[in-house]
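# attaching a predicted model along with its sequence, questions to come.
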Amino acid sequence: LYRFFSFCLSHIGLDGLDKTRLCTKLHKHALVQQANEVNWNLTVPLLFQPSVRLTPTTMLYSGKSPDGSHILSSARYLHMELPVRIAHRIKGFRSLPFIIGCNPTILQVHELYIRAFHMLSDFPPITDQETEIRYSRMVQQLLDDHKDVVTMLAEGFRECRKHVQDETLIRNFLDTTLTSRLGIRMLATHHLKLQENNPDFVGIICTRLSPKKIIEKWVDFARRLCEHQYGGAPRVRINGHVAARFPFIPMPLDYILPELLKNAMRATMESHLDTPNNVPDLVVTIANNDIDFIIRISDRGGGIPHSIVGSVLDYHFTTAEESNQDPRVNNFFGNMTNSNFNNGPMHGFGFGLPTSRAYAEYLGGSLTIQSMQGIGTDVYLRLRHIDGKEESFRI
C-alpha cells in the first residue's frame, strides 16, 4: 500500500488528479490486488519445479499408438507440465516494476494467466478417455482466450513506455514470456491435433515439410496486403533448395515468415513510390543441410538507416512509433489482419521483428539482418533440424 499511495501522491502534483481520476487509480490498484490473490500455497512449490521440455523427435516418435494410449499419455504430460509453466509466467508478471504492472492492459494479461493457472491446477487427474476429452476442451478454450496476448503485451508496454527505465529487464521479460507462450501453444496444439488423422502430420509436426510451399503461402498473403495498401506488390522469386522436404513444425514459420515478407515488401514499395508498377523483385533463397536450414529474404528497399540498424531487432515500445522510421521498426500496415491465418500476434507496436528473433532463438536458430544502405536488406532466418546431426531444440 505504501508504494501505491506514493505512486498516487507523486502523480497528484504532476497531473492534478481530481477525485474521479484518483478513484480510477484506486480501482486499478484493486484490480492489481485481486490479480495477486492467486493461491500461492499451490503456486510456490511449482515455481521451483523445472519445466520438462520435450524434443520434437520425442514428440514425433511417441505420437502414434494403435490403441490410442499416446493421447492419454500426452494429456497427462500436459496436466503436470502446464501449471508449472504458467506459474513461472505469473512470477514474471509479479516481478515487473510496480508502475508497469499497474497498466490495465498488462494487468489483463496477468489475470488471464492466473485464471489459466486455476483452471489447469483444479482439473482432476486424467484417468480415462472421458476426462481426456473434457481436458482437451478446456485446453482449447484457454488457447482461444490467450490468442491476443502478444498484441495486448505490445499495446500495454507502449502505453507505459515512459515508465520503462531498465530496457534489459523488460526485454528479458518479453523474450521469456513470448517464447514460453509459443512453447505452451505448440505443446497444447500438438496434443489436440494428435486426434486428427492427417497422413503428413503427427500432431503439429509435418513429416514432409516443404519450405518452398510454406513460403509461397505467405508470399500470397503478404502480396494481397501490399496490393491493398499500395496498389501493387513486388514479385517474389524463390531459388536454392526448392525441392527440400524434412520433418519440421510449421507453426513458428507461420508467425515469422509473414512478418519478414511484409517488411521486405513494404520497404520495397516505400522506396519506389514514383514507380509502383515497376519495383524490384524480392528474392527468397532456401539452403538446406544436415544440421539446419536457412531462408534468406533479399529486398531492394533501400536498406536500413545506419542510425537504427543496430537496434532493429529490439522491442521498440520506448520510441515514437509515429516517427518516420524504417518500416521494419514501425507497425506494418496498421491493424490490417487476416484472421484465417491468425497473424494478429505479429502485428504492430514494433514487436514483429523482435518477436521473430525470440522465436528463432527459442528454436535453436537465429534471425540476423545484413543491410546495404542505399540498396537493400538481406534477412537470414536459420532454424535447426529436428532430426539433424546436432542435438535438436526443446519445446
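Perfect, I can see it now.
# only C-alpha atoms for contact and neighbour calcs from this point on.
OK.
# list the buried residues in stretch 73-89.
Judged by neighbour count using 16 or more other C-alpha atoms under 10 Å, the buried positions of stretch 73-89 are 73-76, 78-79, 81-89.
# closest to G302 out of those residues?
Nearest to G302 among the buried residues of stretch 73-89, counting by C-alpha to C-alpha, is R89 at 40.0 Å.
# is the closest one in a helix, a strand, or coil?
Recorded secondary structure, R89: helix (DSSP: H, G, I helix; E, B strand; the rest coil).
# out of the buried residues of stretch 73-89, which comes closest to G156?
Distance from G156 was checked for each of the buried residues of stretch 73-89 by C-alpha to C-alpha. The minimum falls on R89, at 16.5 Å.
# wait, the closest one touches D175, no?
No: R89 lies out of contact with D175 (C-alpha atoms under 8 Å); the separation is 11.6 Å.
# how about the helix or strand where C226 lies: buried residues?
Of the helices and strands defined by DSSP states H and E, C226 is found in helix 211-230. Of the residues in helix 211-230, those buried by neighbour count under the rule 16+ other C-alpha under 10 Å are 211-212, 215, 218-219, 221-223, 225-226.
# how close does the nearest residue to V32 once chain neighbours are set aside sit to T176?
Closest residue in space to V32, ignoring its immediate chain neighbours: C102 at 6.5 Å, by C-alpha to C-alpha, 6 or more residues apart in numbering. Computed as C-alpha to C-alpha, to the nearest Å, the C102 to T176 distance reads 20 Å.
# neighbour count for the two, which is higher?
C102 (22 against 17; other C-alpha atoms under 10 Å).
# wouldn't the more buried one be in contact with Q34 here?
No: the criterion here is C-alpha under 8 Å, and C102 misses it with Q34 at 11.7 Å.
# can you pull out the helices in the stretch 251-395 of the chain?
Along the stretch 251-395 of the chain, the segments classed as helices by DSSP state H, counting those that start in this stretch run 306-309, 352-362.
# out of these, which one sits most buried?
Scoring the helices of the stretch 251-395 of the chain by mean neighbour count under mean count of other C-alpha atoms under 10 Å gives helix 352-362 as the most buried, with a mean of 23.
# show me what it is packed against.
With contacts taken as 3 or more C-alpha pairs under 8 Å, 6 or more residues apart in numbering; DSSP states H and E, helix 352-362 sits against helix 167-193, helix 250-270, strand 366-372, strand 376-384.
# with distance to L47 as extra columns, can I get those in TSV?
Output for the helices and strands packed on helix 352-362, formatted as TSV (distance: least, C-alpha to C-alpha, whole Å):
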stretch	distance to L47
helix 167-193	14
helix 250-270	27
strand 366-372	29
strand 376-384	30
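# try it against this one:
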Amino acid sequence: MPESWKLTKALRDRIYRYATVKQTGVSLRQMVQFGSRPSQGSLFHASHFAVHELPIRLSHRVKDLETLPNGLAREPSIQLVRDWYAQSFEELTALPEPRIKDPEMARLLSGEKQQEEQISGHKKSLEEPVNRPYIFSDDGVVINRRSHSSSKDNGNGEVLIENLNSTHMHVGLLRPRRSYYISTPKDIVYPPEVQNYNKDVTKTLTKIKRRHDATVTTIARGVQSWKRKKNFTYVDNSVNQFLDRFYLSRIGIRMLIGQTIALNQQAMGNMYSDDYVGIICLRTNVMEVAQDAIDAARFACEEHYDMIEAPPVQLYCPEDLEFMYVPGHLVHMLFETLKNSLRATIELQQRLHPGKAIEDLEFPPVKIIVAEGLEDITIKVSDEGGGIPRSAIPLVWTYFYTSANQKIEEYDPSFTSGSFKPPFMGLGVGLPHSRLYARYFSGDLKLISMEGYGTDVYLHLNRLSSSSEPLQ
C-alpha cells in the first residue's frame, strides 16, 4: 500500500453510508449461467454488478473492523487489513460509469429490454433469448431474471447506465443490478465502450484481489498479538462470531472477484473450456482434486518436518465421480484437513517412540473415503493420530486455538500483502475456516474424535448448488 494513502474522514463517512445498504447474494447456479462462451454483453452486466456490489460488502467489513471490542481494532495488523478494504472500496467507487453512445444498445445493456428483438440489424438467435427462464434441473424452480433499470441521455448522444435506486438515494448509491447474470445475444458486435469497461474492471479487480491475498494471515497476526497483550487463553465468543462473519464474507468477496476476473480473462484470451465457467468447474473430478490436495499436504509436511517421506495417504474414491464445484475451495478444505491429520500422526509416533529418528518411524496411513449421495458428496478423512480430548472438541472450532507450539510473526511495518508465507501450523484458523468454505455453498464440516486412537473429519459438499450466499 502506498505510504501516501490514508483513510480520510470523508472516505470513512462514505464507507459508513454504504454499510447501511443490504448486500445482494449470488448463487453458484447463477454464476454458471454464463456458459463457457459468454457474450461481452453478459460480461458487461457481471462487471457492472461486481463494481456496485463489492463496495457494499467491503464497507460492512471496514465498519466491523473499526468496531471490534477491547482494543482489538487498534492492533496494527487489524488496521492494515481495514486500510486494504477501504482502499479497494475507494478504487471501485472511483471507476467511471460506462457511457454507451448507441441508445438501442444502451437499453439492452441497462437491462431495460429483455425480450427478443432486432438490434442494429442483427436478430438474436433462438438459442440465446434475452428473457429466457432458467429451470434448475435439480428442483424444477423457474427463475426469471430481470433487471428493471433506467437509462438517461446526457444530452450528448451518450447514455449513462445509471440504475438509481430511490430507496438508497439518501446515501448517494447506485443500485447494483438485481442479477449477476443477465442473458444478452452472442451474435452481435458490441461497441468498444463495452469491451473497454470489461477490461478496466478486470484490471482493477486483479489489483484488488492481489492486495487481499494475505488477509487471513494478517488478521491472525493481529488477533494473536492482541491475545498475548491481554493474556487471554482463548478468544471470546464475540470475537469468534466476528471472525466467522468476516472470513465468510471474504470467501464471498473473493468468489465474486475471482469469477468476474476469470470470465473476462477467458473471453479476452479466447481461453474457452467446456468444463469451466470462470473458476467453477462443471465436472469437478473429486479423485483428481483429492490427489492434488494429498500431494500438496504431504509435500508441506515433508518440508516442515525435514523428512524424506510423509505418512502415506490412502484414497478410496470412484474415479468417475464428478459434480459442479469450485476446485480451489475443495483443495483448500482437503489440504487443511489432511495437514492436521498428518501432523497428528507424526507427532503421536514421536511421542510413542522418543529418541527414534523420524525416518525410522512407521506411520499408519491417513485414509480418505468418498461417498456419493443424492444430496451430498461426503469425504471422510480418518487418521490414527491419537485423537482429541472430548473437552477440547468445542475449542477446535474457535479461532486461534491450536495444539502447535509455534508462534506466527509479529507485526512488521514493512509487511505488504503477498510477502508473508503462512506457517505449516500454529495459526489456529484451518478447521473453522475450512468449515466456512464448506458452508458457503450449503455444505458442512464435522469432526468426531476417539481419544487415544484418532480423528474422523466429515466434509459434506452440497451437490444441488441452488442456494444463495450466506450474507451477513
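Ah, there it is. These figures come from a predicted structure and were not determined experimentally.
# what TM-score do we get after superposing?
TM-score for the superposed chains, counting by TM-score structural alignment, normalised by the length of structure 1: 0.80, backed by 346 aligned residues with a C-alpha RMSD of 2.8 Å.
# what helices or strands is the helix holding C226 of structure 1 leaning on?
Secondary structure elements in contact with helix 211-230 of structure 1, counted by 3+ C-alpha pairs under 8 Å, 6+ apart, are helix 250-270.
# the helix it packs on: average distance to aligned residues in structure 2?
Mean deviation of helix 250-270 of structure 1 relative to structure 2 after superposition (mean C-alpha distance after the TM-score superposition for structure 1): 1.1 Å.
# just say helix, strand or coil for F323 of structure 2.
On the basis of three-state DSSP, F323 of structure 2 is classed as strand.
# just checking, it touches Y276?
No: checked against C-alpha under 8 Å, the pair F323 of structure 2 and Y276 is beyond contact range at 11.9 Å.
# any idea which residue is closest to the centre of structure 2?
If you average the C-alpha coordinates of structure 2 and look for the closest C-alpha using C-alpha atoms, centre = their mean, you land on I251, 2.8 Å from that point.
# tell me how far that one lies from H60 of structure 2.
Summarising the geometry, the distance separating I251 of structure 2 from H60 of structure 2, computed by C-alpha to C-alpha, is 14 Å.
# for V194 of structure 2, same thing?
Relative to H60 of structure 2, V194 of structure 2 is positioned 30 Å away (criterion: C-alpha to C-alpha).
# on that earlier part again, for the residue nearest to V32 of structure 1, give me its contacts.
Contacts for C102 of structure 1 (C-alpha atoms under 8 Å, 6 or more residues apart in numbering) come out as 28-29, 32.
# which of these sits closest to L381 of structure 1?
So of those, ranked by how close each gets to L381 of structure 1 (C-alpha to C-alpha), first place is V32, at 39.3 Å.
# what is the burial count for the closest one?
V32 of structure 1 sits with 21 neighbouring residues when counted by other C-alpha under 10 Å.
# and the contacts of the helix or strand harbouring it?
Counting by DSSP H and E, the element that carries V32 of structure 1 is helix 19-35. Counting contacts by C-alpha under 8 Å, 6+ apart, the residues outside helix 19-35 of structure 1 that touch it are 4, 8, 101-102, 104, 107, 110-111, 114.
# now stretch 153-165 of structure 1
Residues outside stretch 153-165 of structure 1 that contact it (C-alpha under 8 Å, 6+ apart): 99-100, 103-106, 109, 170, 317-318, 348-351.
# got it, and stretch 81-97 of structure 1?
So stretch 81-97 of structure 1 is contacted by 36, 43-44, 46-47, 49-52, 101, 110, 113-114, 116-117, 120-121, 173, 177, 180, 184 (C-alpha under 8 Å, 6+ apart).
# what span of structure 2 is that stretch aligned with?
Mapped onto structure 2 using TM-score structural alignment, stretch 81-97 of structure 1 covers residues 53-69.
# just to revisit the earlier point, which one, of the helices and strands packed on helix 352-362 of structure 1, ends up nearest to N288 of structure 1?
The stretch from those with the least distance to N288 of structure 1 (C-alpha to C-alpha) is strand 376-384; that distance is 9.9 Å.
# name the helices or strands packed onto that closest one?
strand 292-299, helix 352-362, strand 366-372.
# try it again at 10 Å.
Under the contact definition 3 or more C-alpha pairs under 10 Å, 6 or more residues apart in numbering; DSSP states H and E, strand 376-384 of structure 1 sits against helix 250-270, strand 282-288, strand 292-299, helix 352-362, strand 366-372.
# what residues of stretch 43-56 of structure 1 count as buried?
Of the residues in stretch 43-56 of structure 1, those with enough neighbours to count as buried (16+ other C-alpha under 10 Å) are 43, 46-47, 51, 56.
# who touches it?
Stretch 43-56 of structure 1 is contacted from outside by 40, 62, 77, 80-91, 117-118, 121, 183, 187, 204-205, 247-249, 385-387, 391-395, using C-alpha atoms under 10 Å, 6 or more residues apart in numbering.
# straight-line length of that stretch, end to end?
The first and last residues of stretch 43-56 of structure 1 sit 28 Å apart, counting by C-alpha to C-alpha.
# could you do stretch 425-436 of structure 2 as well?
Span of stretch 425-436 of structure 2 from end to end, C-alpha to C-alpha: 19 Å.
# please state the offset of it from the chain centre?
On the basis of C-alpha atoms, centre = their mean, to the nearest Å, the separation between the geometric centre of stretch 425-436 of structure 2 and that of its chain is 15 Å.
# I'd like the helices and strands packed on strand 376-384 of structure 1 written out as TSV, with distance to Q165 of structure 1 added.
Rendered in TSV, the data for those read as follows (distance: least, C-alpha to C-alpha, whole Å):
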stretch	distance to Q165 of structure 1
helix 250-270	28
strand 282-288	39
strand 292-299	35
helix 352-362	19
strand 366-372	26
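# much appreciated, bye for now.
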